[in-house]
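Asks: quick one: sequence and predicted model below, then my questions.
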Amino acid sequence: MYDMAVLNAEKLECGFIAFCYLKLKQHTRENAMRIMEAVQNIPEIAECYNISGDYDFLLKIYTRDMKSYQKFLLRILGDLDCIGSLNSSFVLGEVKNTHLLPLPEQ
């Protein structure tokens, strides 16, 4: 079992949350690996999922504000030439945030 601390993103000045959907430029193993390796070293990216559907990856990103997110897109994600397109959605309000798992009843 891991110890975990829950931090207040607002107090740490990174309370702006965006979900960013990425589509690879080409569906190759190399491009997928480049994304998966890159996200490991980008602190703004809290979560990354390889997903099915219209996009290939879903990122949960924390920044200070919209201006910081714009800089993040241009300076960080913009440097990854394996990305074909992206689409961002912004969190207006958090309704539920938990790390609990739905354990089977015994």
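Replies: Received the coordinates, thanks.
Asks: from here on, contacts and neighbour counts on C-alpha atoms
Replies: Will do.
Asks: which stretches of this protein form helices?
Replies: 29-39, 66-75 (DSSP state H).
Asks: and these: which comes nearest residue 8?
Replies: Smallest distance to residue 8 across the helices of the chain (C-alpha to C-alpha): 18.2 Å, for helix 66-75.
Asks: which parts of the closest one are buried?
Replies: For helix 66-75, the neighbour count (16 or more other C-alpha atoms under 10 Å) marks 69, 72 as buried.
Asks: okay, one more to line up with it:
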Amino acid sequence: MNLDKLDLAILKQLQTNARLSNNELAEKVGLSASPCWRRVKRLEEQGVIQGYVALLNPEYTGTPILAYAHISLTDHRPESVLQFDLFVKDCNQILECCSLSGQYDYLLKIVSRSMSEYEHFISSELLHLPGVQSVNTSFVLDQKKYTTALPLTDAD
């Protein structure tokens, strides 16, 4: 899909503040309200815009522990992978899951209320899944950068 300069301008604005009214967005990107609304709708329908969310501060929501866990599986049979994938999908503590190339099979981004809760989650749930061989965890001490905004540049 080709995004023109106006599409990119809209996306940049929405990544910064998705709560802009259509009129505010139109003004910021130099369009009138109707064409701006039509462009946003098209970007939504084509899947460029996948949704809108509120980003929450984990300190205020009681989940200050952030960990990245590298997972190795004992085998890669479809049923083992499916069981792991279903567990990940249903687990609220797991924010992200990526299938990897290299030494590990998966990388999980996990939040927790405490270190003891995290330890219980790993030892009582994750390591009890059939097919999970090992979990290697790194804890975030200080987050130096956090953004959900993708870099957008003109193709011209």
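Replies: All right, it came through fine. Just so we're clear, the structure is a prediction, and the values are computed from it rather than from any experiment.
Asks: how about the helices of the first structure, which one is nearest residue 54 of the first structure?
Replies: helix 29-39 (15.1 Å).
Asks: what sits up against that closest one?
Replies: Residues outside helix 29-39 of the first structure that contact it (C-alpha atoms under 8 Å, 6 or more residues apart in numbering): 24-25, 45, 48, 80, 82.
Asks: which pair in these spans the largest distance?
Replies: Within the contacts of helix 29-39 of the first structure, 25 and 45 form the most distant pair, 20.1 Å apart (C-alpha to C-alpha).
Asks: which one's more surrounded, these two?
Replies: residue 45 (18 against 13; other C-alpha atoms under 10 Å).
Asks: enumerate every residue touching the aligned partner of that one in the second structure.
Replies: Alignment note: residue 45 of the first structure maps to residue 94 in the second structure; criterion TM-score structural alignment. Counting by C-alpha under 8 Å, 6+ apart, residue 94 of the second structure makes contact with 88, 108-111.
Asks: check residue 118 of the second structure too.
Replies: When contacts are counted by C-alpha under 8 Å, 6+ apart, residue 118 of the second structure touches residue 112.
Asks: so what does it match up with in the first structure?
Replies: So residue 118 of the second structure corresponds to residue 69, using TM-score structural alignment.
Asks: what span of the second structure is stretch 4-12 of the first structure aligned with?
Replies: Per the alignment by TM-score structural alignment, stretch 4-12 of the first structure matches residues 53-61 in the second structure.
Asks: the first structure: strands as residue ranges?
Replies: Assigned by DSSP state E, the first structure shows strands spanning 16-24, 45-50, 57-63, 83-90.
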